[in-house]
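> Fold the following.
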Amino acid sequence: MRKLFLLFALLASSISFSQELNCTVNVIAQQTGNENDIIFKTLEKQLTEFVNNTKWTNNSFEAHERINCGMVINVRENNNDAFSASIQVSSSRPIFNSTYSSPIYNYNDKDFNFQYLEFQNLVFNESQFESNLVSVLAFHVYMILGMDADSFELNGGSDYFKQAQTIANYSQQLSGQGWKLEDGLQSRFALIDNIMSPSYKSIRTAVYMYHREGLDIMNDNQKDGKTKIISVFDELKKVHSVRPNSFLMRVFFDAKADEILDILNGGPKVNVADAKDILNKIAPMYSQKWRNIKY
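This next block holds a predicted model:
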């Protein structure tokens, strides 16, 4: 009986503390001229453990359900405990009944300045500022969680986006870039402000339609899946008509442009001429790619 109890306790513990992310963190420090300094390896190891071992939600994730993602931190300068860097964050989402993973979040955060002492304790507080290092990583973790959840359920990522907004709000107290309105149209503030705005709700609808109603059915019916993905561009037109050339649209296509090109050029033939025209209007930054769409 005691052994049975211990087995149950271990199983319960493994469920209760299962984490959400399978994240690769790389710290690149070539621009500092001192890339072999041990502090960069220590930072990389600590951040990897922080992102992957922190319990970010109240949900239970099996090992195979963890979200695959990556963070590449490019350190430009460091002076004692002060670091100036950028961080490229990406994540992908498995497609039903296939071995393919679809890119879903791809964001280059250029304003990542932080303080770090080797082996310092990294703790996330959902309602209180701890450090800019923790805030930036936690913000992007919740963006990853929100985008992933939106792709499985319509507006399923709302709670995660609310937490990202909370982090942005309480991080405005410091002088670091990226958290305030005046920090520009491509800042973390702008990103979460757009996501939470009703003006951009069609982008979140498009994320769901694209993945759940498009990609997830392509293994069973490629033509229907491809047709649904093309219909997503009409949904995105609604945003473009209100907010042309918006940053959030750019974030969507930064993740999806290559994949869209492959989908439109591959598989069963459907009418893609109209889709090409729409893409050139709503995502002109990728017009060179759209020129390669064949029909």
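> okay, CA-based contacts and neighbour counts for the rest of this
OK.
> and stretch 220-235, which residues are buried?
222-235 (16 or more other C-alpha atoms under 10 Å).
> ok, those residues vs residue 211, which is closest?
residue 229 (8.2 Å; C-alpha to C-alpha).
> Next one: that closest one relative to residue 254, how far apart?
16 Å (C-alpha to C-alpha, to the nearest Å).
> buried stuff in the helix or strand containing residue 78?
Residue 78 belongs to strand 67-79 when assigned by DSSP states H and E. When burial is assessed from 16+ other C-alpha under 10 Å, strand 67-79 yields the following buried residues: 67-78.
> Measure how far the helix or strand following it is from the centre of its chain, please.
Counting by DSSP H and E, the element after strand 67-79 in chain order, helix or strand, is strand 82-94. Here strand 82-94 shows a centroid-to-chain-centroid distance of 9 Å under the convention C-alpha atoms, centre = their mean, to the nearest Å.
> compare with the first, here's sequence two:
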Amino acid sequence: MRRHFFIFFLFISVLSVGQELNCTVTVVAQQTGNDNNQVFRTLERQLTEFINNTQWTDKKFKTQERIECSMVINVQNYNNDAFSATLQVQSSRPVYGSTYSTPVYTFNDKDFQFRYLEFQNLVFNSNQFESNLISTLAFHIYMILGMDADTFAPNGGNNYFRQAQTIVNYSAGNGGKGWKLEDGLQSRFALIDNLLSPTYKEFRSSMYSYHRDGLDLMYKDLKKGKEAVSASVSDLQKMHGRRPNSFLMRVFFDSKANEVASIFSGGPSVSISQLVNALNKISPVNASKWQKIKF
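The predicted structure is shown next:
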């Protein structure tokens, strides 16, 4: 009997102590002219194992609760152990009561320079710089965790965003572009700085209401869910009024533009004139998508 109980306990433990992410890592190296080099495949395999096997939080995630995400590293130049690349990061989360997954975090990091020797040991330290490779990946991992948590609870991602900010702080003095104020308005520094600023508070409140009051409600009341999505998007006008054409507005619609256009192009009719006006004001770059909204 005790043996059966131990086996059952072990089974439950395996199910509930899994790591947080189910991340697909792809290394693309055509631009180097030497994409068959084994180092790229080794890098891809090592990063996949590192990201998915590292325990990034103190929370217990069941296998089915892992966050689905992807990272595409496009290597542009490679010389010995020096890499120059871009990093495309995407994550999604399931919508309650459906088989649909909604995009949550989309970011194209254009300043990704790092050093890597094949088979080198990859270690993350939450309070100490290890390498630009580890810092950049860890920063985006905590962004994924924070953005996901914000869709389930108001300001639920606070702890993860603070860790992302810690990574920015200790990486700034160790070289590499993207960690400092002077690195531009669309850098890692700018992203976390804006995200934690009260000037852009509607971004995070809208992320919560869009998903929990909107998408997650649609399984039982599609019209009410659509109205909540509309209200959450329209609420972003307050942020736009303080900071027109902000970086965070772009981050929001990089993930949500296609989805918003799709939600309001079918299904039960809701009032959309105010929504369309708001969309054209706060995200004019997506005007062609807003033209598809018919109801």
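> one step back: for the buried residues of strand 67-79 of the first structure, give me TSV that also has distance to residue 160 of the first structure.
What follows is the buried residues of strand 67-79 of the first structure, written out as TSV (distance: C-alpha to C-alpha, whole Å):
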residue	distance to residue 160 of the first structure
67	14
68	17
69	16
70	18
71	19
72	22
73	23
74	26
75	28
76	30
77	32
78	32
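> Point me to the residue sitting closest to the centre of the second structure.
Central residue of the second structure (C-alpha atoms, centre = their mean): residue 105, 2.9 Å from the mean position.
> element containing that one, please.
Per DSSP H and E: strand 101-115 holds residue 105 of the second structure.
> and that strand, how far from the first structure on average?
Taking mean C-alpha distance after the TM-score superposition for the first structure, the mean distance separating strand 101-115 of the second structure from the aligned residues in the first structure is 0.3 Å.
> Counting by contacts, list what the helix or strand just after that strand packs against.
Using DSSP H and E, the helix or strand that follows strand 101-115 of the second structure in sequence is helix 132-150. With contacts taken as 3 or more C-alpha pairs under 8 Å, 6 or more residues apart in numbering; DSSP states H and E, helix 132-150 of the second structure sits against strand 82-94, strand 101-115, helix 158-171, helix 201-208.
> so the helix or strand just after the last one versus helix 201-208, what angle?
The one in question is helix 201-208 of the second structure. Downstream of helix 201-208 of the second structure, the first helix or strand assigned by DSSP H and E is helix 222-234. Using axes from the mean of the first three to the mean of the last three C-alpha atoms, to 10 degrees, the direction of helix 222-234 of the second structure lies 160 degrees away from that of helix 201-208.
> quick check, distance from helix 222-234 of the second structure to the centre of its chain.
Distance, centroid of helix 222-234 of the second structure to centroid of chain: 22 Å (C-alpha atoms, centre = their mean).
> Check which helices and strands that helix is in contact with.
By 3+ C-alpha pairs under 8 Å, 6+ apart, helix 222-234 of the second structure packs against helix 201-208, helix 273-282.
> hmm, back to that, now what about the strand holding residue 105 of the second structure, what contacts it?
81-95, 131-133, 136, 143-144, 147-148, 176-178, 187-188, 251-252, 254-256, 259 (C-alpha atoms under 8 Å, 6 or more residues apart in numbering).
> again, 6 Å this time
81-95, 132-133, 177, 255 (C-alpha atoms under 6 Å, 6 or more residues apart in numbering).
> how much space between residue 72 of the first structure and residue 202 of the first structure?
Separation of residue 72 of the first structure from residue 202 of the first structure (C-alpha to C-alpha): 30 Å.
> Likewise for residue 35 of the first structure?
Spatial separation of residue 35 of the first structure from residue 202 of the first structure under the definition C-alpha to C-alpha is 44 Å.
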